[in-house]
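> okay, here's the prediction I keep looking at, along with the sequence it came from:
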Amino acid sequence: MGEPKTQKHDGDVDAFIDAVPDERRREDARTLCALMAEATGQPPVMWGPSIVGFGEYHYVYASGREGDWMKVGFSPRARNLTVYLMDGYEDRGAQLERLGPHRLGKSCLYLTRLDRVDLDVLRAMVEDSYRTPHPAEREDQP
């Protein structure tokens, strides 16, 4: 079994954000980084070449594969800000309705611009996700 491609490392988060080519996306990344740090109480950490994560948990699959992953994070992609909330979005209907324009993936929330979303709602989503134990962290799991 190989190592997961995306792993935590000691890359410079500020330098990564400073290198984002688009000025609006760069400013949004700075805002989102501060919001997530405040919401989680954790420092930002680079995961792979393009994800900024906060907190982490250890997982073990039934196959025996295991690793570590961030609890919440984001990536300033060319087309969107991608927000990662590891507990998903299934139970977030009311929050998503109030959030503003977005698209959803399995554990990804795609935002085009932060000035179009309600940052208080986004902060609450990040806080809720960070506090929710991942199944691998729960004591009732094998």
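Good, I have the coordinates.
> drop to CA atoms for contacts and neighbour counts, all remaining ones
Noted.
> helix or strand next in line after the host helix or strand of Y57, which one?
Here Y57 sits within strand 51-60, counting by DSSP states H and E. Past strand 51-60, further along toward the C-terminus, the next helix or strand under DSSP H and E is strand 66-76.
> give me the contact list for that following strand.
3-4, 7-8, 20, 25-26, 29, 32-33, 36, 47, 50-60, 81-86, 126, 129-130, 134 (C-alpha atoms under 8 Å, 6 or more residues apart in numbering).
> got it, and stretch 50-65?
Contacts for stretch 50-65 (C-alpha under 8 Å, 6+ apart): 1, 13, 16, 33, 36-37, 40, 42-47, 66-76, 130, 134, 136-137.
> which among the contacts of strand 66-76 count as buried?
When the contacts of strand 66-76 are checked for burial by 16 or more other C-alpha atoms under 10 Å, the buried set is 8, 20, 25-26, 29, 32-33, 36, 47, 50-56, 59, 81-86, 126, 129-130, 134.
> for ChimeraX, write the selection for the buried entries among the contacts of stretch 50-65.
Applying 16+ other C-alpha under 10 Å to those, the buried members can be selected in ChimeraX as follows:
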select :13,16,33,36,37,40,44,45,46,47,69,70,71,72,73,74,75,76,130,134
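> what about versus this one:
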Amino acid sequence: MESASMTEFSDVPGTAAPLHRALENAGYSTLESLDGVPYKTLIALHGVGKTGLGRIQAALLERGLSLGEETKGATITPGHTGKVASDIKTHITSVDPVAYVDGLEGRRVAHGHQLLSIFGRVTGAEPKMWGPSMIGYGSVHYVSHTGREGDWFQCGFSPAKSKICLYGLKDSPRGEELLQKLGKYTEGRGCVYINKPEDIDLDVLEAMISESWAGQG
């Protein structure tokens, strides 16, 4: 399996050099290296503040990753409530997902339309854009063990240039079992990365989406 592309801290919007240096001095080399690291561990570092760390978390979420304590022990319920922590910047937008896919480059246009068709057929739901690049289906609300809460989507995908990210498919009762049959992939904390749909078994993908969708009610 290939490793997913890495993100430099300087590429995270709204973060500054002191934050980057603090994280690097603590031994974290890329954004992805923070996946699963407890919030309290990082906020204790000199040079790390709540605003910058909130932007780090938002960037992780867009890649299907998360700081450790944001999801540990979370309670997830169906539907959106509008109760969202102030530092979470990823929300539903008014962008048309089809228009977004049409504006992608090269092979990702066809890949995006293929995934729109598959997710739409299995879920029967209308897609929504979340942030600048995620396409989500369904609605859930989560509350972490610390009381931090927000709205999210049940499952979806992001057809990024380097990798396609599939969200919400691993945590269903059969998610891990089906994942082993999927094909060529790499994993993040909350997502599965693939290079292109041709690398995976699309019947297995449909089964994983179906399992995820069945769990939203």
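That came through, no problem. Values in this document were obtained by computation on a predicted structure and should not be read as measured data.
> Provide the aligned range in structure 2 for the strand holding Y57 of structure 1.
Strand 51-60 of structure 1 corresponds to residues 134-143 in structure 2, going by TM-score structural alignment.
> gap between the two ends of the matching stretch?
Using C-alpha to C-alpha, to the nearest Å, the end-to-end distance of stretch 134-143 of structure 2 comes to 21 Å.
> with stretch 178-198 of structure 2 instead?
Using C-alpha to C-alpha, one end of stretch 178-198 of structure 2 lies 17 Å from the other.
> what's the matching range in structure 1 for it?
Taking TM-score structural alignment, stretch 178-198 of structure 2 hits residues 95-115 over in structure 1.
> buried stuff in that stretch?
Result for stretch 95-115 of structure 1 [16+ other C-alpha under 10 Å]: buried residues L96, L99, G100, H102, C108, L109, Y110, L111, T112, R113, L114.
> would you say the first one is within a helix?
Yes - counting by DSSP: H, G, I helix; E, B strand; the rest coil, L96 of structure 1 falls inside a helix.
> now the strands: where do they sit in structure 1?
For structure 1, the strands defined by DSSP state E occupy 8-9, 45-47, 51-60, 66-76, 81-85, 103-104, 108-111.
> can you put the ones you listed in CSV and add distance to L119 of structure 1?
Listed next are the strands of structure 1 as CSV, based on distance: least, C-alpha to C-alpha, whole Å:
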stretch, distance to L119 of structure 1
strand 8-9, 27
strand 45-47, 21
strand 51-60, 18
strand 66-76, 14
strand 81-85, 13
strand 103-104, 16
strand 108-111, 12
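> stretch 100-119 of structure 1: how far from the chain's middle?
12 Å (C-alpha atoms, centre = their mean, to the nearest Å).
> start and end of it, how far apart?
In stretch 100-119 of structure 1, first residue to last residue: 9 Å (C-alpha to C-alpha).
> ok, and what's touching that stretch?
Contacts for stretch 100-119 of structure 1 (C-alpha under 8 Å, 6+ apart): 24-25, 28, 79-89, 98-99.
> out of those, who's nearest V121 of structure 1?
The shortest approach to V121 of structure 1 among the contacts of stretch 100-119 of structure 1 belongs to L99, at 5.8 Å (C-alpha to C-alpha).
> state the distance from the closest one to M125 of structure 1.
Look at L99 of structure 1 and M125 of structure 1: by C-alpha to C-alpha, they are 10 Å apart.
> report the mean deviation for the top helix by length along structure 2 after fitting onto structure 1.
Longest helix in structure 2, counting residues (DSSP state H): helix 108-123. For helix 108-123 of structure 2, the mean deviation from structure 1 after alignment is 1.0 Å (mean C-alpha distance after the TM-score superposition for structure 1).
> T93 of structure 2 pairs with which position in structure 1?
Matched across to structure 1, T93 of structure 2 falls on H9, judged by TM-score structural alignment.
> who's in contact with its match?
V45, M46, W47, G48.
> turn those residues into a markdown table, columns for distance to V121 of structure 1.
Formatted as a markdown table, the contacts of H9 of structure 1 follow (distance: C-alpha to C-alpha, whole Å):
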| residue | distance to V121 of structure 1 |
| --- | --- |
| V45 | 23 |
| M46 | 25 |
| W47 | 25 |
| G48 | 27 |
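> give the aligned range of the longest helix of structure 2 in structure 1.
Going by TM-score structural alignment: helix 108-123 of structure 2 matches residues 25-40.
> how much distance is there from the matching stretch to the middle of the chain?
Mean-position distance between stretch 25-40 of structure 1 and its chain equals 10 Å (C-alpha atoms, centre = their mean).
> just stretch 200-210 of structure 2 next, same as before
Taking C-alpha atoms, centre = their mean, one finds the center of stretch 200-210 of structure 2 at 18 Å from the center of the full chain.
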